[in-house]
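Enquirer: this is a predicted model, with the sequence first.
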Amino acid sequence: MSGTTPQAGSNEGSGDQLSLNTTTTLRDSADVPPPPRGNVILKEMLRGSAVTTILAIFLALVVGGILIALTNEDVLTASGYFFQRPSDTIAAVWNAVYNGYEALFRGAIFNARGADFATQIRPLTNTLGFAAPLIAAGLGVALAFRVGLFNIGARGQMLIGVAVAGLLTFQLDLPFWLHIPVTLIAGIAGGALWGAIAGLIKARTGAHEVILTIMLNYVAYYLLLWMIRTPGLLQKPGTNQALGYATPESAQFPELLGPQFPLLDFGFVLVIVATLFVWWLIERSSLGMRMRAVGENPHAARAAGISVQRVYVYAMLLAGALAGLAGMNQIQGAVTTGLTETIDAGIGFDAITVALLGRSRAWGTFAAGILFGALKAGSFSMQAQDIPVDIVLVVQSLVVLFIAAPPLLRAVFFLPKTDAEKAAKSRAKAAKKAVTA
């Protein structure tokens, strides 16, 4: 008994010491004031996606400026005697980058050199015109993203929408107030049908939507090419080339601000309406709630009684309809001289970039489409400054790269890490200690 009594006392003393240390720690923690409210708000802002997007665009423009300088002849000439007169190289770099981005702004937003106000603001209307089909197709890709589907088939959905509209409506003799909506509805329905095919196969067989949409892109491309090479279908009368019918004048979108601004037409209004619809559908409707649930966790959604297969079909049908709207912006607005197999102009694939930059949100996609429309409109002015148009494509790619890698941006700009990143770092440290132990 005498051997056990000291041990019990020792344990009791250790417990008292532990209780005392805990009390002291709690008291010290209580004495530390919480961080100021302003610091918390600033930290959350720096962690937010808006700041990340802005910094991604800024960093992409910086890299683009470096590429502009490296490809400029004056800079290359001045760099040959850099150590003799470094100021010449610095001045040449500044002039090359400034002139390049000034040309981009002048071609996309406002041309201060214009003779009148209409000429000065025409670049902005060109930007909006170029952005319209990008936004429409981007909304389709973004909607599919929210359901957990990677829709790479916007190109095929655009082409089928164009083919259906051309086959069913171009030969009709209708007044413009009827011909425009009939052509529009036919094109949207064609795109929706093509998207629904991928969704139905995905739902029925479980086949991956990436493979399905890629293969359907090829099918749509060669199907349209066959149609515009076949007399009696879409081939333009009097030619044996791969050129389809021109869009009837009564089916073309009216210009919003008159002939001085030819690229801005009624299609942009339709794109705004489509953005409102997608926002309401995803964020406010019951179907949108089911779509978001499936996108977050299809297994949990199925356990909650949601028909995942049906949601997949709905999502791809709507995504195809939006891509069809993008196709109608092309044939009823931008390209009315004749159908070709390249009528999509790469918009179907650019839509993926737009949706990623817009964080798969309706208004984010809208803003991203405006940005890419500005880059496209401004690239023509940059070419006049002997700047390769490929640099604009590099800037677009870098924006997506930086958007897809937030930790890289936070490391470059020393931004605070998110809670998820801190937790991941803590888990990595704990795993490393466990291995070494």
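Expert: That came in fine, so what should we check first? Remember, it's a predicted structure, so these values are computed and weren't measured experimentally. Residues are numbered from 1 along each chain as shown.

Enquirer: from here on, contacts and neighbour counts on C-alpha atoms
Expert: Fine.

Enquirer: what distance do you get for the spatially most central residue of the chain to residue 362?
Expert: The centroid of the chain falls nearest to residue 354 when counting by Cα atoms, centre = their mean (1.7 Å). Here residue 354 is placed at a distance of 11 Å from residue 362 (Cα to Cα, to the nearest Å).

Enquirer: same question, residue 78
Expert: Distance from residue 78 to residue 362, by Cα to Cα: 47 Å.

Enquirer: swap in residue 105?
Expert: 25 Å.

Enquirer: quick one: which of the two has more around it?
Expert: A count of neighbours by other Cα atoms under 10 Å puts residue 362 above the other of residue 105 and residue 362, at 27 against 22.

Enquirer: need the contact partners of stretch 391-403.
Expert: 52-53, 56-57, 59-61, 63-64, 67-68, 353, 356-357, 372, 375-376, 379, 408-409 (Cα atoms under 8 Å, 6 or more residues apart in numbering).

Enquirer: if we go to 10 Å?
Expert: Stretch 391-403 has contacts (Cα atoms under 10 Å, 6 or more residues apart in numbering) with 49, 52-65, 67-68, 71, 104, 350, 352-359, 371-372, 375-376, 378-379, 382, 390, 404, 408-409.

Enquirer: isn't there a helix covering residue 306?
Expert: No. Going by DSSP: H, G, I helix; E, B strand; the rest coil, the assignment for residue 306 is coil, not a helix.

Enquirer: putting a second one here so we can go through both:
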Amino acid sequence: MALVVGAVLIAVTDPEVRTASGYFFSRPTDTLSAVWDAVFGAYSSLFQGSVYNFRRPRFVDGIRPLTETLTFATPLIAAGLGVALAFRVGMFNIGGRGQMLIAAACAGYVGFTYDLPPVVHLIAAIVAGVVGGALWGGIAGLLRARTGAHEVIVTIMLNYVAFYLISYLLRTPGALQAPGSNNPKTPAMADTAVLPSLFGTRYSLHWGFVLVVLVTAAVWWLMERSAVGYRFRVVGENAAAARVAGIRVERTYVWAMVLSGALVGLAGVAQVLGTVTTGFTADIDAGIGFDAITVALLGRSRPWGVFAAGILFGAFKAGGFAMQAAESIPVDIVLVVQSVIVLFIAAPPLVRAVFRVPESRSKAAAR
């Protein structure tokens, strides 16, 4: 349904379609042909920019769009897992931007400051970033547990605190700013702290994607097979009942936000050690912290659902630029399609009403 809505928008905004529609009643086939060319051209460019480019003669070149999709998806999946974990506990972590910034600053500082052996340096940088994101997320969980402060307000405010703090450090010599530079940018990461390429320098995909796959499996086991995950889910379903059952709800809130911040922080680590290794600025989060909310919603807050949703949105990001370059279609159309997807996912009654699908008896009885 979202792709159909996107097709309508592509057709309406296409100049050739608008020109042909001016004489639609005299030559209607021209308008229909222009609509087909616009929509087919846009979606074929979207596919070739995100999955496989058939215009390339060699397979190693044609498959490159898929690696770009997975590269874009890596931080989205990590951040989406963090938001989804908070959702399962009944909390709304909207502070992804701040957690990513703090994690990127911690990982980046270790990455360009210290001189360590290759493997040790990379592990130290990753751990520093994850711990930074966990601590920043834990602040919201602690305030929720101790004072009852709403995590939405706290995490939004912490976004501003993190942004201006990192902006200040990027303009402070001896902190994060590159030596001898007047620009608010860090030095380049040391080669020993950079995530290696997964298939060689020809592609931008790095080992961060493999790490995210392992983390997705770990989060699935945590939420579905462990006692901690059981407590998380019980608190998310009914905090009062969980408290009566003996579960320490306040402690659960704290640990949920710590783990959520750590996962979102991993997205910042993937950005600074895998994608933007030549130094980063205060916009290193690239809107991923907010996109992660969409990914978590689309994935129904389930780890492997979030994984699939992250790859889908990574495809939109990779293919959107190709669509804009090849067909001169605004990349905003891709954002509209993403928004419509979330609209349909978040409003199942709307989809049932459109297709006249009755509600299942079990769900009706439960309601």
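Expert: It's in. Note that the structure is a prediction, hence the values are computed from the model and not measured.

Enquirer: sorry, back to before: now do the same for the residue nearest to the centre of structure 1: its match in structure 2.
Expert: Residue pairing (TM-score structural alignment): residue 354 of structure 1 is matched to residue 295 of structure 2.

Enquirer: quick one: its match and residue 310 touch, right?
Expert: Yes. Proximity of residue 295 of structure 2 to residue 310 meets the contact threshold set by Cα atoms under 10 Å, at 5.9 Å.

Enquirer: between those two, which contacts overlap?
Expert: Listed as contacting both residue 295 of structure 2 and residue 310 by Cα under 10 Å, 6+ apart are 76-77, 79-81.

Enquirer: relative to residue 110 of structure 2, which of those residues is nearest.
Expert: Checking these against residue 110 of structure 2 with Cα to Cα, the nearest one is residue 79 at 21.2 Å.

Enquirer: which other helices and strands contact the helix or strand containing residue 69 of structure 1?
Expert: Using DSSP states H and E, residue 69 of structure 1 falls within helix 49-70. The helices and strands touching helix 49-70 of structure 1, judged by 3 or more Cα pairs under 10 Å, 6 or more residues apart in numbering; DSSP states H and E, are helix 37-47, helix 73-79, helix 86-108, helix 347-357, helix 362-384, helix 390-403, helix 406-413.

Enquirer: try 6 Å
Expert: helix 86-108, helix 390-403 (3 or more Cα pairs under 6 Å, 6 or more residues apart in numbering; DSSP states H and E).

Enquirer: let me have these in CSV, extended by distance to residue 341 of structure 1.
Expert: Formatted as CSV, the helices and strands packed on helix 49-70 of structure 1 follow (distance: least, Cα to Cα, whole Å):
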stretch, distance to residue 341 of structure 1
helix 86-108, 28
helix 390-403, 22
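
Enquirer: out of those, nearest to residue 216 of structure 1?
Expert: helix 390-403 (24.9 Å).

Enquirer: mean distance between that closest one and structure 2 after superposition?
Expert: In the superposition with structure 2, the average deviation recorded for helix 390-403 of structure 1 is 0.5 Å (mean Cα distance after the TM-score superposition for structure 1).

Enquirer: give the full set of residues in contact with the counterpart of residue 149 of structure 1 in structure 2.
Expert: Aligned against structure 2 by TM-score structural alignment, residue 149 of structure 1 finds its counterpart in residue 91. Contact analysis of residue 91 of structure 2 by Cα atoms under 6 Å, 6 or more residues apart in numbering lists nothing.

Enquirer: change it to 8 Å
Expert: 151, 236, 253.

Enquirer: please dump these into CSV; it should also carry secondary structure for every row.
Expert: Formatted as CSV, these follow (three-state DSSP):
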residue, secondary structure
151, helix
236, helix
253, helix
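
Enquirer: closest one of these to residue 72 of structure 2?
Expert: residue 151 (27.8 Å).

Enquirer: quick one: map the closest one onto structure 1.
Expert: Checking TM-score structural alignment: residue 151 of structure 2 goes with residue 209.

Enquirer: got it, and residue 137 of structure 2?
Expert: Residue 137 of structure 2 maps onto residue 195 in structure 1, with residues paired by TM-score structural alignment.

Enquirer: residue 260 of structure 2 reaches residue 89, doesn't it?
Expert: No. At 10.3 Å, residue 260 of structure 2 does not count as touching residue 89 under the criterion of Cα atoms under 8 Å.

Enquirer: which one of those two is surrounded by more residues?
Expert: Of the pair residue 260 of structure 2 and residue 89, residue 260 is the one with more neighbours under other Cα under 10 Å, namely 32 against 23.
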